[in-house]
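# What would the 3D arrangement of this be:
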Amino acid sequence: MVTVTRTDPVSDDALRLIAGSEAEQAALYPPEDRFAASPDQLVADDVRFFVAYFEGEALGCCGYAVCDGYGELKRMYAEPAARGTGIASALIEAVETAARAEGIALMRLETGQLSPAAIGLYTRHGYIRRGPFGDYPENGSSVFMEKPL
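Modelled structure (predicted):
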């Protein structure tokens, strides 16, 4: 059974997962096309961070930032061996539930064109493509999506 817990983003489990996310993104995208939040940014008061566990093992993470008029999904990551097990879906559902409880009615995200599995996951969960938002540039690499909650 998967459990998802709100967690300190600088805990050992979270830092290990964030490092895995960073390594994966670095292998796909040049630095100028990577916008992932650092652990220091994830400890901000307007960010909520979660870790998914299966049988006590931390296998995925995700958070969201509370923005003006929407939430923004941050640092969605599942360990490669855990993909296809429901870890990512459990994270999305937990994050969306927490955001709704805060009165957030819209979730947005930025991902990359070279991440088709992520785009597919978000699409299956009802996210649709949109143009850039916030401070994101239109760079030809990013994919922007949103979902009403």
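# all contacts plus neighbour counts: C-alpha atoms, from now on.
OK.
# what secondary structure does Y122 sit in?
helix (DSSP: H, G, I helix; E, B strand; the rest coil).
# Okay, helices next: where are they in the chain?
With DSSP state H applied, the chain shows helices at 12-28, 39-42, 87-101, 116-124, listed in chain order.
# Next, the second sequence, to be compared with the first:
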Amino acid sequence: MNVALEPAKQPEVQALIDQLDAYQWPLYPPESHHGIDIDALSQPNVLFAVARDDAGKAIGCGAIVLDAEYGELKRVYTLPECRGKGVAKAILSLLEQSAGQRGCTRFVLETGCRQPDAITFYERSGYRRRGPFGSYMGDPNSVFMEKLVNAQPR
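Okay, here's the model as predicted:
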């Protein structure tokens, strides 16, 4: 497996995001969907990671949107048949490391309450529950999490 920062605007990446949306849409009402589109994922303040198998097929992705106060994780997804193999961990590690090299020491995320595997993954990765952040409002379907890390040299 190889994980690297890549452009979000790729057909394989769009297919991963489409699969993520297909999974999440039935779980929550429309007002509880907080994903961002491929154009937003292609902005200069976004780090986008893609995991590829040994044959070069995209098997997972994730992004971190950097702003002055924190980096927000978005669109972290692994193909179901590739779960449990460290793909999400490798994506998260690269995103946190890359953001840390840019001075980011606070990571936040919003995930859904009906995604216990994601919540457990983030908790095992050092994230702790917190209240809403940024422009998010309180939502009974949302779980907000945060992780603080030491700054890395630039």
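# TM-score for this pair?
The TM-score (TM-score structural alignment, normalised by the length of structure 1) is 0.96; 148 aligned residues with a Cα RMSD of 0.8 Å.
# Report how many residues lie close to the closest residue to F54 of structure 1 other than its chain neighbours.
Using Cα to Cα, 6 or more residues apart in numbering and skipping residues adjacent in sequence, the residue nearest F54 of structure 1 is V2, 4.8 Å away. Neighbourhood size, V2 of structure 1 [other Cα atoms under 10 Å]: 16.
# what's V2 of structure 1 in contact with, if anything?
Listed by Cα atoms under 8 Å, 6 or more residues apart in numbering, the contact partners of V2 of structure 1 are 52-55, 86-87, 90.
# And the furthest pair within these?
Comparing all pairs in these by Cα to Cα, the longest separation belongs to E55 and A90, at 14.3 Å.
# out of these two, which sits in the busier spot?
Under the criterion of other Cα under 10 Å, the comparison of E55 of structure 1 against A90 puts A90 first, with 18 against 9.
# Quick check, that one in contact with V4.
Yes: at 7.1 Å, A90 of structure 1 counts as touching V4 under the criterion of Cα atoms under 8 Å.
# which neighbours do the two share?
For the pair A90 of structure 1 and V4, residues contacting each of them under the criterion Cα under 8 Å, 6+ apart are A52.
# and the gap between F144 of structure 2 and G112 of structure 2?
Using Cα to Cα, to the nearest Å, one obtains 9 Å as the distance from F144 of structure 2 to G112 of structure 2.
# ignore the last one, S135 of structure 2
Applying Cα to Cα to S135 of structure 2 and G112 of structure 2 gives a distance of 16 Å.
# same deal with H34 of structure 2?
Counting by Cα to Cα, the separation of H34 of structure 2 from G112 of structure 2 is 9 Å.
# burial count for D67 of structure 2?
The number of residues packed near D67 of structure 2 is 11, by other Cα under 10 Å.
# ok now do it, which residues does it touch?
With Cα under 8 Å, 6+ apart as the criterion, the residues that contact D67 of structure 2 are N45.
# what do you get for L114 of structure 1?
For L114 of structure 1, the contact set (Cα under 8 Å, 6+ apart) comprises 28-29, 141.
# What of Y127 of structure 2?
In this structure, Y127 of structure 2 makes contact with 145-147, judged by Cα under 8 Å, 6+ apart.
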